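Participant: Can you look at this prediction? I've put the sequence above it.
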Amino acid sequence: MKTNTLLALLITLAAGSSCTNPTSSYTVTGSIPDTTFNGTTIYIHNRDDNRIMDSTTIENGSFSFIGKIDTAVLCFTQIGREYYTNFMLENGTIKLNMEKPNTPSGTPLNEIFTSYIQAEDSLNNIYQSKAEEIKKQTTDQTEARELFKNYYITEWKPAYIAMLTGFVNKNQDNYMGAFALQSLANFMEPEELEPVIAKSSTFIQSRNVIQRLTQRLESLKKTAEGQPFTDFTVEMENGEKVSLSDYVGKGKYTLVDFWASWCGPCRAETPVLAEVYNQYKDKGFEVVGVATWDKPEDTKKAIEELKITWPQILNAQNIPSDLYGFNGIPHIILFGPDGTIVARNLRGEELKTKVKEVMQ
């Protein structure tokens, strides 16, 4: 499907009605084919404020939540590792298919949410198809990267932004607008996103998820390239306190890797970090790992498994992500000798190229 045709489809999907369901209570039903979960408690979790909204017991492979809610909100329910789904909790009868995540039905906002997921899936499928097409088009990896980068910037990303913007504009009075606006943060710079937030309804701006997003944008601006580093101190497992300033701003270029033992992409980046560390460590260059969102014992085990030899700050948890505004790992930042932020979100070949550039 051509991008302009897809865009028209996505805008149509985003134009779904946001009417209010007059029912004064909700019933959420679903089934679990695995009988081993019979007798297990299942919960509804609020994605906006992380509260547990409701609970019930799985009986004969089925569950049913009954209650009432004043303002609809995005929630999720999960049992085990296999059965998980997001849905909009609003008054009315909601049906969940635990074997097909993110396909709720039965109420107006869940129909809109499902259309959002369909639009997202369509774009992601086109993304993968284009990647396969470029692989067949050229065997030159450099050329392939440039072709795909150009496609992403000129076609795919604008289509995705248009899809999300459509959902934001058509859902100013309900949580779908806030959800789509939060997703826009993955594709826009802070200075691009701030006007969108400012023009949004009071309802959207008052949601916790958007207030947290606003705070994250402020953190990103404070820690943008060219800004001085923001220090933090972590108390490690043994009670020792370690600060970022123990390593950054000490006269060396310092690459700081925010990572976790459970993160596959983080582990995959380790050979790249090892390569630049071994190449430049005797030339005024340092690498430091900062374990975020991880248990110290798991971090230590991963350090041994991955044969990591550069310094590590353990048990940082949410401190770095709150200060530096990142919401995914690995997040790798290059700091200059005086602590100035040189580059953010470095990975792979781009990381090696940047380090080589500053170390020449």
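Facilitator: Ah, there it is.
Participant: CA atoms for contacts and neighbours, from now on please.
Facilitator: Noted.
Participant: all strands for the stretch 151-300 of the chain, in order.
Facilitator: Using DSSP state E, counting those that start in this stretch, the strands of the stretch 151-300 of the chain run over residues 233-235, 241-243, 253-259, 285-291.
Participant: Mind giving me the packing neighbours of the first one?
Facilitator: Under the contact criterion of 3 or more CA pairs under 8 Å, 6 or more residues apart in numbering; DSSP states H and E, the helices and strands touching strand 233-235 comprise strand 241-243.
Participant: Check the second one too.
Facilitator: Using 3+ CA pairs under 8 Å, 6+ apart as the contact criterion, the neighbours of strand 241-243 among helices and strands are strand 233-235.
Participant: What are the buried residues along the strand it packs on?
Facilitator: Buried residues in strand 233-235, counting neighbours by 16 or more other CA atoms under 10 Å, are found at Val234.
Participant: what about the nearest residue to Trp293 once chain neighbours are set aside, is that helix, strand or coil?
Facilitator: Excluding the flanking residues, the one nearest Trp293 by CA to CA, 6 or more residues apart in numbering is Gln317, at 4.3 Å. Following DSSP: H, G, I helix; E, B strand; the rest coil, Gln317 is assigned to coil.
Participant: out of the strands of the stretch 151-300 of the chain, which comes closest to Ala343?
Facilitator: Nearest to Ala343 among these is strand 253-259; the distance by CA to CA comes to 9.5 Å.
Participant: quick one: the closest one to chain centroid distance?
Facilitator: 20 Å (CA atoms, centre = their mean, to the nearest Å).
Participant: A further structure is provided below for comparison with the first:
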Amino acid sequence: MKSIVCFLMILICPGFIFAQKKFKVSFIVPDSTIIKNLSFSYYDYKERSDISITPVYEKNKATISHSYNTLYAHIRAELPSGNSWPAMTIFVTEKPATVTFPEHMNAADPFCSYTLTNAKDPKEEFRVANAHTQEARKHYQQVYDSVAANWTPADSLGYKRFREALLAIDYKKLEYISDHPNDYSSFITFERYTSSLLPPDLLLERFNTVFPANFRDSEEGAGVKRYLQDRAILEGKKKAISFTTKDIDNNKIVLEEVYSKKHVLLVFWGTWCGPCIEEIPTLREIRQQCPEEHLEIISLASRSPLEKVREFIKEKQMNWKHVVNDEDIRLLYQIHGYPEVILIDTKGNIIYKYSDYPDLHLQSLKKMLASLESNQ
């Protein structure tokens, strides 16, 4: 009976198998006037981003505390200095940790010296890893400088050179990671900076064979594996992943039900994104070109106030479906830049993705839609 109850609990609450953890870190500086200029964040693997956190102040001490879902909590502190933003990263566990700065802090490099208690400093590991990619990064900069100034979307060879140089950096990172699999800093580099460009099948193979079991089998490891498996579907098989959500008017949307009847254009954007706003007239042209019975346009606004989205819809005549701040869909489709536009056919195949190749004013997309419309 107990085993059945446990099984049901896991089905209902998959996070049940991973106990919630909480970090607590205190930063002690010599001058209390400095303390409130510090900013803090921690990494959330589910959001795949750093989350800002407000500290509690006590004289010359700032204390941050929060639950975390990574193997170790990744804590980042920043202190502006002129036009630069010096920063430090530490790894901590549930043991209360302390970062103590010396009596005289270096104004130009405030994080050059400190004492840690119950915390790990990965600075040297990151420095060595960075040195391993130095030549690849130098080559990338040379390619970028030679291509970027005069590049046009018609220059597919230039884009290929640029892309290959960018990938070469990630291959060098992966090489370093494979040689240092037991360093948590390697696992972080794999998760945060390598897993979005290299082939997902290659990354899954490395994930399963390189890292130790305590990394792979952690909650964070499970998240990395899901991310790569979803990439294999989206990019390898070029298949849409269905989702269920509600639009701005509280109407239910099930993606699979929609694309089984007609083509679907997913538009990831934000009210804060200049290029996204510039793209709206083109989307209106597409709406006029393709009637709703043939093409469903679904704009998905991220990190945008609801009322601001409503204003845009009214003022810009965005007469199609809108979803606001459903960040689960952004994460599911692994959106790294805006705007992103994805076209899905009636079999669930992804037949166009803006970020695959620069498409000025969505000209290639409009040609593809015109061809599809003529065959209706």
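Facilitator: Great, that's in hand. Bear in mind the structure is a predicted one, so any value in this text is a computation, not a measurement.
Participant: Deepest in the core, which of the strands of the stretch 151-300 of structure 1 is it.
Facilitator: strand 253-259 (a mean of 26; mean count of other CA atoms under 10 Å).
Participant: quick one, that strand and strand 285-291 angle?
Facilitator: Angle, strand 253-259 of structure 1 to strand 285-291, by axes from the mean of the first three to the mean of the last three CA atoms, to 10 degrees: 20 degrees.
Participant: So which other helices or strands are in contact with strand 253-259 of structure 1?
Facilitator: When contacts are defined as 3+ CA pairs under 8 Å, 6+ apart, strand 253-259 of structure 1 sits against strand 285-291, strand 331-335.
Participant: Let me know which of the ones you listed is the nearest to Glu133 of structure 1.
Facilitator: Across these, Glu133 of structure 1 has its closest neighbour in strand 331-335 (29.4 Å, CA to CA).
Participant: ok, for Ser243 of structure 1, nearest residue in space, not its chain neighbours?
Facilitator: Leaving aside its chain neighbours, Ser243 of structure 1 sits nearest to Thr233 (4.1 Å; criterion: CA to CA, 6+ apart).
Participant: Val242 is in contact with the one you found, correct?
Facilitator: Yes. Counting by CA atoms under 8 Å, Thr233 of structure 1 touches Val242, with 5.5 Å between them.
Participant: related to what we said a few turns ago, pull the contacting residues for the equivalent of the residue nearest to Ser243 of structure 1 over in structure 2.
Facilitator: Here Thr233 of structure 1 is matched to Thr244 in structure 2, going by TM-score structural alignment. Residues in contact with Thr244 of structure 2 (CA atoms under 8 Å, 6 or more residues apart in numbering) are 252-255.
Participant: Output those residues as TSV; include the columns distance to Ser67 of structure 2.
Facilitator: TSV is the format used below for those (distance: CA to CA, whole Å):
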residue	distance to Ser67 of structure 2
Lys252	32
Ile253	32
Val254	32
Leu255	33
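Participant: Closest one of the residues you listed to Ala213 of structure 2?
Facilitator: Nearest to Ala213 of structure 2 among the contacts of Thr244 of structure 2 is Leu255, at 36.0 Å by CA to CA.
Participant: Could you check which helix or strand contains Val128 of structure 2?
Facilitator: Using DSSP states H and E, Val128 of structure 2 falls within helix 123-132.
Participant: picking up where we left off before, closest one to Ile341 of structure 1 among the strands of the stretch 151-300 of structure 1?
Facilitator: When the strands of the stretch 151-300 of structure 1 are compared by CA to CA, strand 253-259 sits nearest Ile341 of structure 1, at 9.7 Å.
Participant: Just the helices from the stretch 51-200 of structure 1, written as ranges.
Facilitator: 108-137, 141-151, 157-170, 175-184, 190-199 (DSSP state H, counting those that start in this stretch).
Participant: Mean neighbour count, those helices: which tops it?
Facilitator: helix 175-184 (a mean of 23).
Participant: Other residues contacting that helix?
Facilitator: Under CA under 8 Å, 6+ apart, the answer for helix 175-184 of structure 1 is 72-74, 109, 112-113, 161, 164-165, 167-172, 193, 197, 204-205, 207, 209-210, 213.
Participant: one more time with 6 Å, if that's ok
Facilitator: Contacts to helix 175-184 of structure 1, defined as CA atoms under 6 Å, 6 or more residues apart in numbering, come from residues 73, 164, 168, 171, 204.
Participant: where's the aligned residue in structure 2 for the fourth one relative to Phe190 of structure 2, distance?
Facilitator: Residue mapping for Asn171 of structure 1 onto structure 2 gives His180, with TM-score structural alignment as the criterion. Remark: distance between His180 of structure 2 and Phe190 of structure 2 (CA to CA, to the nearest Å) = 11 Å.
Participant: Fine, thanks again, bye for now.
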